[in-house]
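Enquirer: Have a look; sequence and predicted model below, questions after that.
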Amino acid sequence: MDNLNPSKLGTKQHWDDVYETELTNFRDNGDEGEIWFGVQAVDKMVKWALDNAPPSPKTLEVGSGNGTLLFALAEAGYDPHSLFGIDYSPGAVQLARAIATESNYQDITFSECDFLSQDPPQTEWDLILDKGTFDAIALAEKDADGGSPVAKYPPRVARLLKPGAMFLITSCNFTEDELKTAFQAAGLVYHSRIQHRTITFGGKSGSQCSSVAFSKSFSDASLDKSSHVS
């Protein structure tokens, strides 16, 4: 996970600028902004949730951006009161709240929160979702010791999941095997994968992105005691 070069996509300033622009566009002309990874990826994640998660689980999206994935879950029948989105960019939170009001989904909660250094509004979740946030964090600058901030992410996810709960991540920077290595090292158990459209280039075939689901073992209560914010 340390082999990616730092990029502006890993900086808070970049996302603050992006969402400031998208918020202005929404207020001026109703444009809800970019759908990260596209509509098809959102639809596949929603279908996976419907097939594998309990009815209206307490759901957290890490890096919820404009809220597209949570709105899609609400449209699919999930109770909006059970849906929570966090983002470290205040503009993203303002945009998601504005769209929620316009779409009559005000009961979905959007909060400003830096996942690596702050706890979300609640501490135990039935389902945690990530659509590109792990990717962005992996592009952040290394710390003073040369470590990548993304290393903090898997154990924090593991701590916030209830025993038996699920985590679904979609990534374009990491393969399925790389995601398994990262999250199984944090104590999570591989559950399933989503098949995405494959492309062929140079005689090799692969998916444009990877979606992998993990569960938290009922017996691994020790995960709840790790990775607390000091």
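Expert: Received it, and whenever you're ready, just let me know what you need.
Enquirer: alpha carbons only for contacts and neighbour counts from here, please
Expert: OK.
Enquirer: Identify each buried residue in the lengthiest strand in the chain, please.
Expert: Assignment by DSSP state E gives strand 161-171 as the longest strand of the chain. Residues of strand 161-171 classed as buried by neighbour count (16 or more other CA atoms under 10 Å): 161-163, 165-171.
Enquirer: So which of those is the closest to residue 17?
Expert: residue 171 (22.3 Å; CA to CA).
Enquirer: Please compare the first structure with the one that follows:
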Amino acid sequence: MNRPRPTRLAAFLSLGLGLALGIPGAAANDLRFSATLEKGDLADCGLPRLSSDQVAVIDALVRRDTLARGGTAAPAKDRVAAAVFSQRLTADERRTAGLTLLSPAESARLDAAVERYQNARLARTLLAPPTFVSPRPNLVPTERKKEREIHGSFSLSYGIGSGGYSEKSGSMTLQYENPEKGFAVSVGYTETHTKGGVPYYLTRDPLRP
């Protein structure tokens, strides 16, 4: 029984998923390789004879290969030795990208265009000025000197009673604090005014006979 061969769509999806997992998100904002080629260069490389899906796969492979050759996102152990672009791809990647449809001359011109693109990218990376992060200043705790303070309170009261009795009272309290010399002084004043009422000594004791 013959096993069904995977469709071209499945191959594209498989390769695209592998490239998406292997390329950092920052690389998605880079200019695509095919977009940097002039119309004449596209024709010399044979890209107009390929489908848009195949050109997109070539762009993704070039981006991954550029990172592997010297991009900051690729570790040193993953950098490959000097070789042309098409020779660094697997047979499945070349077939999915449509490179097997190109003539030897077109394939050679494509490799040369990829080499120029990658050299320009790597040169911009090396010439980019370094980014320095200024150190965060250390926080130095400071103790605030306590100043002299004055606190106070005021109160008023009013009361009434039988026999026309009424009482008005007011009080004031001030407190002065001097932390520098270590002392505090409190001053209080109270004044009460009464009116009417019967003197207490004239009040009849209800318990007396």
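Expert: Looks like it arrived, so ask away. If you're wondering where the values come from, they're calculated on a predicted model, not measured in any experiment.
Enquirer: Can you calculate the TM-score here?
Expert: With the length set by TM-score structural alignment, normalised by the length of structure 2, the two chains reach a TM-score of 0.22; 78 aligned residues with a CA RMSD of 5.8 Å.
Enquirer: before we move on, the earlier item: hmm, which two among the buried residues of strand 161-171 of structure 1 are most spread apart?
Expert: Maximum distance among the buried residues of strand 161-171 of structure 1 (CA to CA): 24.1 Å, for 163 and 171.
Enquirer: Residue 211 of structure 1 against residue 194, yeah?
Expert: Yes. The criterion here is CA atoms under 8 Å, and residue 211 of structure 1 meets it with residue 194 at 5.2 Å.
Enquirer: So which of the two has more stuff around it?
Expert: Between residue 211 of structure 1 and residue 194, residue 211 has the larger neighbour count (other CA atoms under 10 Å), namely 25 against 19.
Enquirer: Output the buried residues of strand 161-171 of structure 1 in a markdown table, with distance to residue 14 of structure 1 appended to each entry.
Expert: Below are these laid out as a markdown table (distance: CA to CA, whole Å):
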| residue | distance to residue 14 of structure 1 |
| --- | --- |
| 161 | 29 |
| 162 | 33 |
| 163 | 36 |
| 165 | 32 |
| 166 | 30 |
| 167 | 27 |
| 168 | 25 |
| 169 | 22 |
| 170 | 21 |
| 171 | 19 |
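Enquirer: Of those, which is the nearest to residue 131 of structure 1?
Expert: residue 170 (4.9 Å).
Enquirer: Checking residue 185 of structure 2 next. Helix, strand or coil?
Expert: Here residue 185 of structure 2 is strand, with the state taken from DSSP: H, G, I helix; E, B strand; the rest coil.
Enquirer: Can you give me the distance of it to residue 171 of structure 2?
Expert: 17 Å (CA to CA, to the nearest Å).
Enquirer: and what of residue 106 of structure 2?
Expert: For residue 106 of structure 2 relative to residue 171 of structure 2 (CA to CA), the value is 105 Å.
Enquirer: do residue 157 of structure 2 as well
Expert: 9 Å.
Enquirer: More neighbours: these two, which one.
Expert: residue 171 (14 against 10).
Enquirer: shouldn't the more buried one be in contact with residue 193?
Expert: No. Using CA under 8 Å, residue 171 of structure 2 is not in contact with residue 193; the gap is 11.9 Å.
Enquirer: Now do the helices in structure 2.
Expert: With helices called from DSSP state H, structure 2 shows them at 8-22, 39-45, 52-70, 91-96, 104-127.
Enquirer: Could you pull out the buried residues of the last one?
Expert: The neighbour-count check on helix 104-127 of structure 2 (16+ other CA under 10 Å) flags 106-111, 113-115, 117-118, 121-122 as buried.
Enquirer: Once you drop chain neighbours, what's closest to residue 110 of structure 2?
Expert: Take residue 110 of structure 2 and drop its neighbours on the chain: the residue closest to it by CA to CA, 6 or more residues apart in numbering is residue 45, 4.9 Å away.
Enquirer: Could you pull up the contacting residues of the one you found?
Expert: Counting by CA atoms under 8 Å, 6 or more residues apart in numbering, residue 45 of structure 2 touches 102, 106-110.
Enquirer: That one and residue 127 of structure 2, how far apart?
Expert: Counting by CA to CA - residue 45 of structure 2 and residue 127 of structure 2 are separated by 29 Å.
Enquirer: Looks to me like residue 92 of structure 1 is in a strand.
Expert: No. Assigned with three-state DSSP, residue 92 of structure 1 falls outside any strand and is helix.
Enquirer: That one touches residue 14, doesn't it?
Expert: No. Between residue 92 of structure 1 and residue 14 there is no contact under CA under 8 Å: 11.8 Å.
Enquirer: With neighbour numbers in mind, choose between the two.
Expert: Taking other CA under 10 Å, residue 92 of structure 1 and residue 14 do not tie; residue 92 has more neighbours (28 against 14).
Enquirer: for the helix or strand that contains residue 17 of structure 1, which positions count as buried?
Expert: Using DSSP states H and E, residue 17 of structure 1 sits in helix 12-29. Within helix 12-29 of structure 1, the residues scored as buried using 16+ other CA under 10 Å are 12, 15-16, 18-20, 22-23.
Enquirer: so what secondary structure elements neighbour it?
Expert: If contacts are counted by 3 or more CA pairs under 8 Å, 6 or more residues apart in numbering; DSSP states H and E, helix 12-29 of structure 1 sits against helix 90-103.
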